[in-house]
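A.B. asks: sequence first, predicted model second:
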Amino acid sequence: MQLSNENYQNFKPLLFSLGYRMLGSVADAEDIVQETFLRAFQIKDQKVENKKAYLCKMMTNRCLDLLKSARKIREQYIGPWNPEPLFLGEAEADDPSEVLLQKEGLSFAYLRMMEHLSPHERAVLLLREVFDFSYAEIANIIEKNEDNCRKIFSRSKQKISAVENESLHYEKNKSVVSRFIQAFQMQNTADLLELVSDKVTLYSDGGGKVKAAVRPILSRPKVFAFLFGVGKKLQKTIILKSKMPMVSSHSLII
């Protein structure tokens, strides 16, 4: 298989997008993309008719291997594990790679729900729904028959149906985040009650480096108490800002 620099530029965004969706980690996705291309450039004698499918197969298989080992690590992880946010610059929104990354399947809730899928369920769902591979192509990529792939896809869809249609309008979400930051800084509980759902759940992830809530926090009073408590402890250093756009056009508060 002969890969050109043009192939590298064309397929790199696709492979990163696949890897990030499967792993929820920017660094891991970038590492595997580079590893995939290094291995692909070393393949000289093998004839490959569909380079896109072949590279996606290499990428998917490496992600599957990493997910299997990552599950063991995350079982020992203290507290909830959250996907790594991916920030997309507004000025680059017309770039093909940015457009690909902003396609369906990048909401934070969607990526969290992926944690409830097995590695193969995750791969089949993404390859079919986000990247439009046929079942025959998917069967070749993950080395299962087409009927199995159809069943895996159906099972995966059922598991994530609760968040499949979740989306927030960019400008509306931006306004809500700005109001939330202002209300939080003023500790205005009345305004926060208007902005935060009574079914809110707070997931705190310290990355294994700083203290965080071990379990998800439920209900508005408990969430507000936690946030206000963190704010008081970090009163001199805490920075609140919203970065837009990011994964799924949702905002993130830091």
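C.D. replies: Cool, the structure landed.

A.B. asks: use CA for all of it now, contacts and neighbours both
C.D. replies: Will do.

A.B. asks: tell me the buried residues in the longest helix seen in the chain?
C.D. replies: With DSSP state H applied, the helix covering the greatest number of residues in the chain is identified as helix 51-75. Of all the residues in helix 51-75, those buried under the rule 16 or more other CA atoms under 10 Å are 51, 53-64, 66-67.

A.B. asks: same check on stretch 114-133?
C.D. replies: Going by neighbour count (16+ other CA under 10 Å), the buried part of stretch 114-133 is 114-115, 117, 119-128, 130, 133.

A.B. asks: what does that stretch contact?
C.D. replies: Applying CA atoms under 8 Å, 6 or more residues apart in numbering, the set of residues contacting stretch 114-133 from outside is 18, 21-22, 60, 64, 67-68, 103-105, 134-135, 138, 142, 149, 152-153, 155-157, 159-160.

A.B. asks: here's the one I want to compare it with:
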Amino acid sequence: MADHAVFERHRRRLWGIAYRITSSVSDTEDVLQDAWLRWQALPDDRALEPRAYLTTVVSRICYDRLTSARARRETYVGPWLPEPLVAAREPAPGPEEHAALDESVGFALLTVLERLTPAERTAFVLHDVFEVPFPEVAEAVGRTPDAVRALASRARRRVRDERPRQTVDRAEHRRTVEAFLAAVTAGDLDTLVATLDPDVVWRSDGGGAVGVARVPVLGSEKVARFAGGLVRGLDPAGTRVEVLDVNGAPGIVFADPASARAAVLAFTVHAGRITGIDCVVNPDKLRHLGLLPV
């Protein structure tokens, strides 16, 4: 039996790979459980390089899952957004306030990755994010090294061309999100519009379980009114509203136990204005966060 301690040593890296390929916390947990069972059944002398072996196993499982998931996502009700990662609390002020945002888990990048083929996405995540050599990437997706090199190159071009521009200044991003929240909660439409880029895009993921816009909402006036509707009817005394890290950047978490409504908002900010808002309200995608009582 392979050593449990060795698997645990690599768990954080494996989790990061799986999430970036699948954009799903639940799938990531399932992938790691599957990989652990395979590792547990492996004779001690079979994996001379555990990190490389486990990376290949996890990537291959993710690649297979992503391939089978594409058909389901094409029939998904409304926009399909990632299952959000929410930090327990905002990091303390310090030098990191001015550090670049972690784009490798940001909604802006993950949304672009959704438009890639499973092979392109896997190749890009493994090579460009985790610096896995092409021969190992090839083993994970069942292609030749030259083929996965081409896959990663195509993916890289699409990411470069389609990823929206955004600030790398964490403090600016947070100030903009806080201004948006203050305007929404105060019902100040004019100030709310001022926080938004004229061409802002709002995407809602309700998965058919929650009544939200099934197509993107475009433009600052429409988005401002839509955002105001999100908080309308919430219990002011019992609703939790916080600015927390969502996928590596300041976002907003709403949770109202009285109405059993919860939402996680991720923001794209550029030049001091919000250019994109991704709002996840699908209960299945928020369950892992424990925002509402079971």
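C.D. replies: It's in. Just so it is clear, the structure is predicted and the values come from calculations on it, not from any experiment.

A.B. asks: after superposition, what is the TM-score?
C.D. replies: The TM-score (TM-score structural alignment, normalised by the length of structure 1) is 0.87; 244 aligned residues with a CA RMSD of 2.4 Å.

A.B. asks: mean deviation, the longest helix of structure 1 versus structure 2?
C.D. replies: Helix 51-75 of structure 1: mean distance to aligned residues in structure 2 after superposition is 1.3 Å, counting by mean CA distance after the TM-score superposition for structure 1.

A.B. asks: that helix packs against which elements?
C.D. replies: The helices and strands touching helix 51-75 of structure 1, judged by 3 or more CA pairs under 8 Å, 6 or more residues apart in numbering; DSSP states H and E, are helix 5-23, helix 26-41, helix 119-125, helix 135-142.

A.B. asks: looking at the ones you listed, which is buried most?
C.D. replies: Using mean count of other CA atoms under 10 Å, the stretch among the helices and strands packed on helix 51-75 of structure 1 with the largest mean neighbour count is helix 119-125, at a mean of 23.

A.B. asks: mean shift of that helix relative to structure 2?
C.D. replies: With the two structures superposed, helix 119-125 of structure 1 lies on average 0.5 Å from its match in structure 2, counting by mean CA distance after the TM-score superposition for structure 1.

A.B. asks: distance between that helix and the chain's centre?
C.D. replies: Averaged C-alpha coordinates place helix 119-125 of structure 1 at 14 Å from its chain's average position (CA atoms, centre = their mean, to the nearest Å).

A.B. asks: residue range for that helix in structure 2?
C.D. replies: Equivalent residues of helix 119-125 of structure 1 are located at 118-124 in structure 2, counting by TM-score structural alignment.

A.B. asks: how much space between the residue lying closest to His4 of structure 2 once chain neighbours are set aside and Ala92 of structure 2?
C.D. replies: Counting by CA to CA, 6 or more residues apart in numbering, Gln40 is the residue found nearest to His4 of structure 2 once chain neighbours are left out, at 7.4 Å. The spacing between Gln40 of structure 2 and Ala92 of structure 2, counted by CA to CA, to the nearest Å, is 39 Å.

A.B. asks: ok, back up a step: show me the contacts for the residue nearest to His4 of structure 2.
C.D. replies: Taking CA under 8 Å, 6+ apart as the contact definition, Gln40 of structure 2 lies against 1-4.

A.B. asks: buried subset of those?
C.D. replies: Burial by neighbour count, judged by 16+ other CA under 10 Å, picks out Ala2 from these.

A.B. asks: now structure 1: which of the contacts of Gln40 of structure 2 match?
C.D. replies: Contacts from those that recur in structure 1, judged by both residues aligned by TM-score structural alignment, their matches' CA atoms under 8 Å, are 1-2.

A.B. asks: and of the contacts of Gln40 of structure 2, the nearest to Asp190 of structure 2?
C.D. replies: Set against Asp190 of structure 2, the nearest of the contacts of Gln40 of structure 2 by CA to CA is His4 (57.0 Å).

A.B. asks: so how far is Phe41 of structure 1 from the aligned partner of that closest one in structure 1?
C.D. replies: The alignment partner of His4 of structure 2 in structure 1, by TM-score structural alignment, is Asn5. Taking CA to CA as the measure, Asn5 of structure 1 falls 10 Å from Phe41 of structure 1.

A.B. asks: run a quick neighbour tally on Glu194 of structure 1.
C.D. replies: Glu194 of structure 1 sits with 10 neighbouring residues when counted by other CA atoms under 10 Å.

A.B. asks: hmm, I typed the wrong one, I wanted Val99 of structure 1.
C.D. replies: By the criterion of other CA under 10 Å, Val99 of structure 1 has 13 neighbours.

A.B. asks: what sits against it?
C.D. replies: For Val99 of structure 1, the set of contacting residues under the criterion of CA under 8 Å, 6+ apart consists of Ala93.

A.B. asks: helix or strand: which one has it?
C.D. replies: Of the helices and strands defined by DSSP states H and E, Val99 of structure 1 is found in helix 96-101.

A.B. asks: which parts of that helix are buried?
C.D. replies: The neighbour-count criterion (16+ other CA under 10 Å) identifies 97-98, 100-101 as the buried residues of helix 96-101 of structure 1.

A.B. asks: where along structure 2 do the helices fall?
C.D. replies: For structure 2, applying DSSP H gives helices covering 4-22, 25-40, 50-74, 107-113, 118-124, 134-141, 145-162, 170-186, 189-195, 220-231, 283-286.

A.B. asks: quick one: which of the ones you listed is nearest Ser204 of structure 2?
C.D. replies: Shortest distance between Ser204 of structure 2 and the helices of structure 2, using CA to CA, is found for helix 220-231: 10.5 Å.

A.B. asks: and the contacts of that closest one?
C.D. replies: 184-185, 187, 189, 192-193, 196-202, 217.

A.B. asks: quick one, which of those residues are buried?
C.D. replies: Under a neighbour-count criterion of 16+ other CA under 10 Å, the subset of the contacts of helix 220-231 of structure 2 counted as buried comprises 184, 187, 192-193, 196-198, 200-202, 217.

A.B. asks: and of those, the nearest to Thr176 of structure 2?
C.D. replies: Among those, and counting by CA to CA, the member closest to Thr176 of structure 2 is Leu196, at 9.1 Å.

A.B. asks: how about the buried residues of stretch 114-133 of structure 1, which pair is most distant?
C.D. replies: The two members of these with the most space between them (CA to CA) are Glu115 and Phe133, at 21.9 Å.

A.B. asks: report the buried residues of stretch 237-254 of structure 1.
C.D. replies: When burial is assessed from 16+ other CA under 10 Å, stretch 237-254 of structure 1 yields the following buried residues: 243-252.
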